[in-house]
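>>> With the sequence up front, the predicted model follows.
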Amino acid sequence: MNQFVNISFPYNIRLTVKREDLLHPHISGNKFRKLKYNILQAKSEGKASLLTFGGAYSNHIAATAAAGREFGFETVGIIRGEELVDKIVDNPTLAFAAACGMRFKFVSREAYRQKTHIDFVAALREEFGDFYLVPEGGTNALAVKGCEEILSSGDEDFTHICCAVGTGGTISGLINSAMPHQQVLGFPALKGAGLREEIAIFAKNANWALVEDHHFGGYGKVTEELINFINDIFVKTGIPLDPVYTGKMFFGVIDRINKGMFPENSDILLIHTGGLQGIPGMNRELMRKKLPIIKM
């Protein structure tokens, strides 16, 4: 569903939001797109379980757990941070995944960095049996294929397509399906992540760029300015934004508009990639820090 943002912007610029967050109550946004063909592949291989990786508030962990419950897979989550082992009930994301039937293995940050190593994966197969492995964040060729379906008929008239960037799968799909006259802009949530090389593995076209100065200090980092901006957008439009991905992308787009960095009469489509499940956990951290909480 495309939702026009009824806010007056300079230079006769128009903003529209593609509400991918409304695709599914729990397998939301780009996670729905990324898992679609991986689920089909797992079924075709006769796999009974899915194993993947993520952090304490991972959208991908929550979505994979929900997909497993809905499509009949056992699920295993390899979680970064051994200290979380006895904090599942206090963590909304992990509590939800557990309620969906996901089993967890909590590992140190050092061990987590070995997640793609052949010996590490082999040890996981010894422990959990045969499984279909979904990468951290869900990005692989099948995920990109799913993300290529985000843009649909009727989206051809937009001049710019903007999205948040985590592992690079979503923007790669958008790059591949965008029209030649459209520019795809990605707003990384991570600081200095070396994403250009990752995106280039999957992206077939050259009509894209990364805008790397709106990460607010890095992955999961938020400021009072960002929170106030997110809440202001919600009050004005009714569109909820998460502070890790879509909030920063929205902020970056509007900042660039106000600085005259988009051509006059630009017609911009913003991709809402979901991630709202992480807001309750983030709000707990914000209350602990005596900062405003995020409205939704």
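Here it is on my side, so go on. As the structure is a prediction and not an experimental result, all values here were calculated from the model.
>>> C-alpha only now, for contacts and for neighbours.
Noted.
>>> In stretch 210-227, which residues have enough neighbours to count as buried?
Buried residues in stretch 210-227, counted by 16 or more other CA atoms under 10 Å: 210-212, 214-216, 218-219, 222, 226-227.
>>> Tell me the one among those residues nearest to residue 187.
Using CA to CA, residue 211 comes nearest to residue 187 of these, at 5.1 Å.
>>> Does the nearest residue to the closest one once chain neighbours are set aside lie in a helix or a strand, and which?
Spatial nearest neighbour of residue 211, excluding adjacent residues (CA to CA, 6 or more residues apart in numbering): residue 187 at 5.1 Å. Element membership for residue 187, per DSSP states H and E: strand 183-188.
>>> Distance from the chain centre to that strand, please.
Per CA atoms, centre = their mean, to the nearest Å, the displacement of strand 183-188 from the mean C-alpha position of its chain is 14 Å.
>>> ok, now stretch 21-40?
With CA atoms, centre = their mean, you get 11 Å for stretch 21-40.
>>> follow-up on the earlier one: so the residue nearest to residue 211 sits against residue 167, correct?
No - if you go by CA atoms under 8 Å, residue 187 and residue 167 don't touch, sitting 11.4 Å apart.
>>> another one to put next to it:
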Amino acid sequence: MNVVEQIITFEGVSIKIKREDLLHPYVSGNKFRKLKYNLIEAKKLKRDTLITFGGAFSNHILATAAAGHENNFKTVGIIRGEELSEKIDQNPTLKKAAEFGMNFEFVTREEYRKKTTNEFLDNLTKRYNNFYLLPEGGTNSLAIKGCEEILNKDDLTFNHICCAVGTGGTISGIINSSSSNQKVWGFPALKGSFLTEDIRKFANKDNWELVEGFDFGGYGKVSEELIFFINDFYSKYKIPLDPVYTGKMMFGVFENIKKGFFKKEEKILVIHTGGLQGIDGMNIALKNKNYNLIQFND
């Protein structure tokens, strides 16, 4: 599989960006990697339905719907927020997932917090007998196996590898396939010290570190400064970033270059993990706040 790679320069530092976002229009970036071996396993087990979980603008929900459609699986999304059931047409992510044939179950936030309990899962089993369960965000051991394929032998020449962190699955796969003399930097998109422990469950090396301070207030939170950065980045480099993951990561990378943390003689690889589908939904929220919108105009 040939992945597009682009080289940009910022303040004299050369950065190669691996465009995983271009792997598939809807099963984008790390979602493509995470689903690959899970789909193989679901077929092996002769399951006919994929069931998973997510929020209103979840990349994972849309990716599962698209992948299920292409691979002849029925798909069910357990969606956090029962109020969304009457707003599907106003939600670009859920609307597109529905077009791919996904059926939804909208649950309260309280019910959603119970999604991993035996009671919740037993109830799913009673209603959907022959299904394959994918966790929220898609991270499991098979997802890690897929993410281990993000790096290739040519990437082992880089001193630093940077990626955004959500559930910790993608960075775990990257850590496992990196060389021990490389440093893997994760830029969390959300607050919470639990990420370190989650990564340690899957990562088999210690050559990594999380870079705190670039979550912009938490998961899905943005600022006018971040939106300006994303739009300015596109105007200069013609590479779109999303506001939840890759925008925050690249902002953090640039800030660390300004501080001299990354040196001009060092080689930096940045993983673009996708997530661009969420921009339409984010722009709705930005418009309601009278913020500037994310716009990729040539």
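Looks like it came in fine. Worth saying up front: this structure is predicted, and the values here are computed from it rather than measured.
>>> Tell me which of residue 187 and residue 167 of the first structure has more neighbours.
For residue 187 of the first structure versus residue 167, the count of surrounding residues by other CA atoms under 10 Å is larger for residue 187: 26 against 22.
>>> Contact partners for residue 84 of the first structure?
Counting by CA atoms under 8 Å, 6 or more residues apart in numbering, residue 84 of the first structure makes contact with 56, 106.
>>> Distance check, the residue sitting furthest away from the middle of the second structure against residue 188 of the second structure.
Taking CA atoms, centre = their mean, the residue of the second structure most remote from its mean C-alpha position is residue 126, at 30.8 Å. Noted for residue 126 of the second structure: a distance of 37 Å to residue 188 of the second structure, by CA to CA, to the nearest Å.
>>> Could you report the separation of the nearest residue to residue 264 of the second structure once chain neighbours are set aside from residue 5 of the second structure?
Once flanking residues are discounted, residue 264 of the second structure sits nearest to residue 13: 4.6 Å by CA to CA, 6+ apart. Residue 13 of the second structure is 16 Å from residue 5 of the second structure, where distance means CA to CA.
>>> who has more neighbours, the two?
residue 13 (18 against 14).
>>> And that one, how close does it get to residue 268 of the second structure?
Taking CA to CA, one finds residue 13 of the second structure at 8 Å from residue 268 of the second structure.
>>> Residue 152 of the second structure now?
Distance from residue 152 of the second structure to residue 268 of the second structure, by CA to CA: 15 Å.
>>> out of the two, which sits in the more crowded spot?
Using other CA under 10 Å as the criterion, residue 152 of the second structure and residue 268 rank with residue 268 on top: 23 against 10.
>>> Identify the residue of the first structure aligned to the more buried one.
Aligned against the first structure by TM-score structural alignment, residue 268 of the second structure finds its counterpart in residue 268.
>>> Just list what whichever strand or helix holds that match packs against, helices and strands only.
For residue 268 of the first structure, the host element (DSSP H and E) is strand 267-272. Applying 3 or more CA pairs under 8 Å, 6 or more residues apart in numbering; DSSP states H and E, one finds that strand 267-272 of the first structure contacts strand 14-19, strand 160-165.
>>> Tell me which of the ones you listed sits most buried.
When these are scored by mean count of other CA atoms under 10 Å, the highest mean neighbour count falls to strand 160-165 (a mean of 25).
>>> mean shift of that one relative to the second structure?
Its aligned residues in the second structure lie a mean 0.4 Å from strand 160-165 of the first structure after superposition (mean CA distance after the TM-score superposition for the first structure).
>>> which residues touch the helix or strand following that strand?
For strand 160-165 of the first structure, the following helix or strand on the C-terminal side (DSSP H and E) is helix 169-177. Here helix 169-177 of the first structure makes contact (CA under 8 Å, 6+ apart) with 30, 34, 138-140, 143-151, 161, 163-165, 184, 186, 199-200, 202-208.
>>> mind checking how far residue 173 of the second structure is from residue 165 of the second structure?
12 Å.
>>> for the stretch 51-200 of the first structure, what spans make up the helices?
Secondary structure of the stretch 51-200 of the first structure (DSSP state H, counting those that start in this stretch): helices located at 59-71, 92-99, 109-112, 118-128, 141-147, 169-177, 195-202.
>>> Just tell me which of the ones you listed ends up closest to residue 49 of the first structure.
Across these, closest to residue 49 of the first structure is helix 59-71 (CA to CA), at 7.8 Å.
>>> so how far is the closest one off the chain centroid?
Distance, centroid of helix 59-71 of the first structure to centroid of chain: 14 Å (CA atoms, centre = their mean).
>>> For it, give me the average deviation versus the second structure.
Helix 59-71 of the first structure sits 0.2 Å off on average (mean CA distance after the TM-score superposition for the first structure).
>>> in that helix, what's buried?
Buried, per 16+ other CA under 10 Å, within helix 59-71 of the first structure: 59-69.
>>> what about residue 174 of the first structure, neighbour count?
29.
>>> how about it, what's its match in the second structure?
Checking TM-score structural alignment: residue 174 of the first structure goes with residue 174.
>>> Look at residue 34 of the second structure and give its secondary structure.
Recorded secondary structure, residue 34 of the second structure: helix (DSSP: H, G, I helix; E, B strand; the rest coil).
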